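In: Dropping a prediction and its sequence here:
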Amino acid sequence: MRVSGERFARGEKTSVIAKDLRVSERSVERWRRAWREGGATALASSGPAKSPKISEAQFAVLEEELGRGPAAHGWEDQRWTLERVKTAIARKFHVTCSISGVWRLLHRHGWSWQSPARRALERDELAVGLWKKDVWPQVEAPRRRSGPTSSSRARPGSR
């Protein structure tokens, strides 16, 4: 913590310390209470607030589980989603994570989102081509064109 017990021992006002450190007075009051109850050691940092919920050893086990595939964990298709990874973590380690926490965990370990390497077997290229040619131009909104009638008129006195 950035405040030492010396400032509390000198009797400095909470508002002065809060202003110097650019924190709320409530934070300084909480630190002062901790200092009174536990001394200077109580002011030591307890680490980052967002410490990982899963250790490196547990993540190695998780990677093995992910490698087994979603079907091994009861899902019918072979897609790992963040929700499914979250469920797998909860089942295996009895730890609850948020979706964003799962994303940060995977990203921190070099994982990224994946897109299929091949097209679906059911894809009908002829139908897709016809749709792009006939339907898409009707669905796509016409683009605005800039020109003399657009809002790019010259301002008075700018010529």
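Out: Received it, and whenever you're ready, just let me know what you need.
In: contacts and neighbour counts: CA atoms only from here.
Out: Noted.
In: residue closest to the middle of this structure?
Out: The residue lying closest to the centre of the chain (C-alpha atoms, centre = their mean) is Ser100, at 4.3 Å.
In: For it, give me its contacts.
Out: For Ser100, no contacting residues are found, by C-alpha atoms under 8 Å, 6 or more residues apart in numbering.
In: Just say helix, strand or coil for it.
Out: Three-state assignment for Ser100 (DSSP: H, G, I helix; E, B strand; the rest coil): helix.
In: dropping in the other structure now:
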Amino acid sequence: MRYAQGGGLTAERQEFRERLRLQAAERFERGETNAVIAKDLRISVRSVQRWRRAWQQGGPLALNSKGPASRPRLSPAQFRELEAELAKGAAAHGWADQRWTLERIRAVIARRFHMTYTIQGVRKLLRRHGWSCQVSERWATGRETLAEGWIKQAWTQPEPPRRRQALRADDAMEGRELLVE
């Protein structure tokens, strides 16, 4: 079974899923039905059906994880170089302000590594390496913005719900940081 770019699964979770598939293979050999296996292992019947077909064609080895479907295009060393370039700031790369956008990061990757990425590909690359999109709130003229563009920073507070929220007056007074996507 394949998981694209790790499938968003940690190594422990991938091992857990592989153990489930191997448990299912043992139960296939005993002749148990798909519905019973799915109920006991708490997975969908469709997954069990797919696993049974693979098992019938290639035995238990067909259920082993084959790793990510594709390799990341930027190597870890290249991504470290990209992070160093991003740390220099957008102005160092010719833009008027210090805000990093996906389009600008895409341009840096193209210039530095001679690779073309889509906007969504850049977003996935950054998310996979722990970066998050942070959009500044609109403030009255003359006030500073909290954060702009893509930065690598752990937030000190948990994220608010994923819907747009109006900035309340008491939040503005206290200068609370809000993450809005």
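Out: Happy to help now that I have it. Keep in mind that what you see is a predicted model, and the values were worked out from it rather than measured.
In: how much space is there between the residue nearest to the centre of structure 1 and Ala44 of structure 1?
Out: Distance from Ser100 of structure 1 to Ala44 of structure 1, counting by C-alpha to C-alpha, to the nearest Å: 29 Å.
In: same deal with Gln58 of structure 1?
Out: Taking C-alpha to C-alpha as the measure, Gln58 of structure 1 falls 28 Å from Ala44 of structure 1.
In: How about Leu62 of structure 1?
Out: 33 Å.
In: Leaving out chain neighbours, which residue sits closest to the equivalent of Leu21 of structure 1 over in structure 2?
Out: Under the alignment (TM-score structural alignment), Leu21 of structure 1 pairs with Leu41 in structure 2. Excluding the flanking residues, the one nearest Leu41 of structure 2 by C-alpha to C-alpha, 6 or more residues apart in numbering is Leu20, at 7.1 Å.
In: where's the one you found, which helix or strand?
Out: For Leu20 of structure 2, the enclosing helix or strand under DSSP states H and E is helix 11-29.
In: buried stuff in that helix?
Out: Residues of helix 11-29 of structure 2 classed as buried by neighbour count (16 or more other C-alpha atoms under 10 Å): Gln14, Arg17, Glu18, Leu20, Arg21, Leu22, Ala24, Ala25, Phe28.
In: Stretch 68-78 of structure 2 now?
Out: In stretch 68-78 of structure 2, counting by 16+ other C-alpha under 10 Å, buried: nothing.
In: tell me how far that stretch is from the chain's mean position?
Out: Put simply, stretch 68-78 of structure 2 sits 14 Å off its chain's centre (C-alpha atoms, centre = their mean, to the nearest Å).
In: now swap in stretch 52-65 of structure 2 and tell me
Out: 28 Å.
In: what range in structure 1 matches it?
Out: Using TM-score structural alignment, the residues of structure 1 aligned to stretch 52-65 of structure 2 are 32-45.
In: what does the matching stretch rub up against?
Out: Met1, Val3, Ser4, Gly5, Phe8, Trp31.
In: Show me which pair in those residues is furthest apart.
Out: Farthest apart among these by C-alpha to C-alpha are Met1 and Phe8. That separation is 13.2 Å.
In: quick revisit: can you tell me which of the contacts of stretch 32-45 of structure 1 lies nearest to Ala127 of structure 1?
Out: Met1 (64.2 Å).
In: can you pull the contacts of the closest one?
Out: Shown in contact with Met1 of structure 1 (C-alpha under 8 Å, 6+ apart): Leu43, Ala44, Ser45.
In: again, only this time at 10 Å
Out: The contact partners of Met1 of structure 1, taken as C-alpha atoms under 10 Å, 6 or more residues apart in numbering, are Trp31, Ala40, Ala42, Leu43, Ala44, Ser45, Ser46, Gly47.
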